[in-house]
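# need a 3D model of the sequence below.
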Amino acid sequence: MLSSEVVLSGRYRLDERVATGGMGDVWRASDLILGRQVAVKVLLPALVSDPDFIARFRAEARIMAALRHPGIVQVFDCGEDDLPDGGRADYLVMEFVAGEPLSKRIEAAGRLDVAETMSIVAQAAAALNAAHRGGIVHRDVKPGNLLVRPNGTLVLTDFGIARSDLVGQLTAAGSVLGTASYISPEQATGGVATH
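I've put the predicted structure just below:
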């Protein structure tokens, strides 16, 4: 079981769990070598036991690391480590984005004004366009995966169920993953989500 102060691969100290999702937990962490704050996504133990999933996960991490856009979370590293309790952790290291999920911003405000809404839509569209040009379809765009920095800039996160033209889909063929309120009709019917 992971807890704060665990150090992965002798480098990434987990400081605080900041989110939990269907694939694992995201931690605010410290990169002890470069002396910077990062986000570390640690996969669920059930996913770690599937070698095909891990191979696709690492291939997708390599492709994501090659994407460069201010509206897409930057991937720095991925790896695995044995834990003190005998378990194993497979993880992805990303930039830490200071801000809040759009879902919390909407919840607090009730609704956003037109100017802020249009800014968010334009920024999300630009990030998705950059991912599409890189051959990646996110497949889980929703307010919880859009982080808004204090200055109003937006960052698209959580490419956990993304599909890549170069790697294929991260999920098993024929399975439907995503958030029901936000998935595309293609995904809902078991089809292939495209750009």
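
# for the rest of this, base every contact and every neighbour count on C-alpha atoms.
Fine.

# wait, a strand at Glu80?
Yes. Membership of Glu80 in a strand is supported by DSSP: H, G, I helix; E, B strand; the rest coil.

# let's see this one next, to set against the first:
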Amino acid sequence: MDTVVTDPAVGLVLEGRYRLEERLARGGMSTVYAATDLRLHRTVAVKVMAEHLAHDPAFVDRFTREARATAMLSHVNVVSVSDQGADQGLVFLVMELVRGRTLRDLLQARGRLTVGEAFAVLEPVLAGLTAAHRAGIAHRDVKPENVLISTDGQVKVADFGLARAVAGTGQTSHTGGVLIGTVAYLSPEQLERGRSDARSDVYAAGIMMYELLTGHPPYQGDTALAVAYQHVHHDVPAPSAEVPGVPWQVDELVTR
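This next block holds a predicted model:
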């Protein structure tokens, strides 16, 4: 949780309905608040997009389309989206509030997970992704930061559609396609052609599984380009090469 207590947005009421109560997290693209839905008398999460994005009409259009598509998703392992809007110069998304921590937080605390613990996380992630893929929605930015673990242990995938919405502000592949996602988890086709679909999510889930078992992604480098080169030209290594005792079946799952 963000420990900074002063935030000028806290106390604002968006569209006469959502009162921002507490800042939970802040990143380069957005800030997340706990908020009160004054109409339904419930607590929700409100993701407020960064100012430079809110002033980009193309982004706002993509953001609105992606939010509508994501709101159609209903699955226990997907963070639900209930509303989106723009008010007082802020572009925002209203979501289910998940109290707990991210998978990244867990990895930072633990270093790496056992095989059983890793599967306990990966299985619900894949269940959520499968539900989205059946609805024709790809995530495009599967990574530990976008996996939430509630205080009661429930695993949920967050931020469906946001990677695509911000794509217009991102980097391009060497063929001119738009790069969507975080380079440590990008599939070769995303890097080479700027194209992503359900298969890219599956690849990223495999990369994430490697990280859960070893404590770090398979490809590392001083620059994003160095990491991207390895995704395209190298096979994913077997986790057991670094962590003896990982079953061969798990190696095959990760490297397939």
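
# let me see the ranges of the helices in the first structure.
Using DSSP state H, the helices of the first structure run over 45-48, 51-66, 102-109, 114-133, 185-188.

# which helices and strands does the third one pack with?
Read it as helix 102-109 of the first structure. Judged by 3 or more Cα pairs under 8 Å, 6 or more residues apart in numbering; DSSP states H and E, the packing partners of helix 102-109 of the first structure are strand 146-148.

# the strand it packs on vs the second structure, average distance?
On superposition with the second structure, the mean distance recorded for strand 146-148 of the first structure (mean Cα distance after the TM-score superposition for the first structure) is 0.5 Å.

# what residue is smack in the middle of the second structure?
Asn146 (2.9 Å; Cα atoms, centre = their mean).

# that one: what's it in contact with?
102-103, 157-159 (Cα atoms under 8 Å, 6 or more residues apart in numbering).

# repeat that with 10 Å
79, 102-104, 139, 156-160 (Cα atoms under 10 Å, 6 or more residues apart in numbering).

# ok, now which ones touch the residue lying closest to Asp141 of the second structure once chain neighbours are set aside?
Counting by Cα to Cα, 6 or more residues apart in numbering, Gly181 is the residue found nearest to Asp141 of the second structure once chain neighbours are left out, at 4.4 Å. Gly181 of the second structure is in contact with 139-143, 162-164, 166-167, 170-171, 187, 190-191, 196, 204, counting by Cα under 10 Å, 6+ apart.

# and Gly181 of the second structure, what's its match in the first structure?
With TM-score structural alignment as the criterion, Gly181 of the second structure lines up with Gly178 in the first structure.

# any idea how far Gly22 of the first structure is from its match?
Distance, Gly178 of the first structure to Gly22 of the first structure, using Cα to Cα, to the nearest Å: 9 Å.

# shared neighbours of the two, anything?
Counting by Cα under 10 Å, 6+ apart, the common neighbours of Gly178 of the first structure and Gly22 are 160-161.
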